[in-house]
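Asker: structure here, sequence nowhere to be found:
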């Protein structure tokens, strides 16, 4: 059973950019209501699709370098990285089906 992994400015390169499989990055914040709504959905997807995609979370308030580098303006922002590059991104809490389709579009 997979679970969303927490990443930081220090671990982003290793955990996301150097990953062998696509990585969905959840840019989130403690104070963000929609972030709390999308979090359990991402945990479900992490469990169901662990062999195809890695799901990680990065707190924007604690990790300003990565947040700035990818120009994250609103949370939650969900960005899929493949081969070290951001390839798809959506802002806001989305239904599980939309997120699964987003992931499948890059597999």
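Answerer: Thanks, I have the structure now. Bear in mind that the values here come from a model prediction, so they are computed numbers and not experimental data. Numbering: from 1, shown residues only.
Asker: all contacts plus neighbour counts: C-alpha atoms, from now on.
Answerer: Will do.
Asker: in the lengthiest helix in the chain, what's buried?
Answerer: Counting residues, the longest helix found in the chain (DSSP state H) is helix 33-48. By neighbour count on 16 or more other C-alpha atoms under 10 Å, the buried set for helix 33-48 is 35, 38, 39, 41, 42, 43, 44, 45, 46, 47.
Asker: and here is the other one:
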């Protein structure tokens, strides 16, 4: 298991992990949406992208079967996960609802 990944997801700040693949069309659509989410929430959230082709072990640990899959962590706990693309406003609402912000 990747120790730096564990350090990141054990943050008190919510961490949204985007499991993606470079060949995936919906993943490319999600990129700009995630940037807007980060711009809106600023320091209240961390967003990291994990390339499933380069990190197959990590994808396997979290049972990522399809991309994009987003998983929200806080203090090392998985709070929420979903596969597919979401609108910016939906994503922000989920992040704020699920985390204790």
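Answerer: Arrived safely, thanks for sending. Note that the structure is predicted; figures quoted are calculated from it, not measured.
Asker: any chance you could compute the TM-score here?
Answerer: The TM-score (TM-score structural alignment, normalised by the length of structure 2) is 0.89; 98 aligned residues with a C-alpha RMSD of 1.2 Å.
Asker: follow-up on the earlier one: from the buried residues of helix 33-48 of structure 1, which two are the most distant?
Answerer: Greatest spatial distance among those (C-alpha to C-alpha): 35 and 47, at 18.5 Å.
Asker: residues touching the spatially most central residue of structure 2, list them.
Answerer: Note on structure 2: the residue nearest the mean C-alpha position is residue 17, at 2.1 Å, using C-alpha atoms, centre = their mean. Residues near residue 17 of structure 2 by C-alpha atoms under 8 Å, 6 or more residues apart in numbering: 47, 48, 49, 50, 70, 71, 72, 73.
Asker: one more pass at 6 Å, please.
Answerer: 47, 48, 49, 70, 71 (C-alpha atoms under 6 Å, 6 or more residues apart in numbering).
Asker: with respect to residue 85 of structure 2, which of these is nearest?
Answerer: residue 70 (8.9 Å).
Asker: the closest one should be in a strand, yeah?
Answerer: Yes: secondary structure of residue 70 of structure 2 (DSSP: H, G, I helix; E, B strand; the rest coil): part of a strand.
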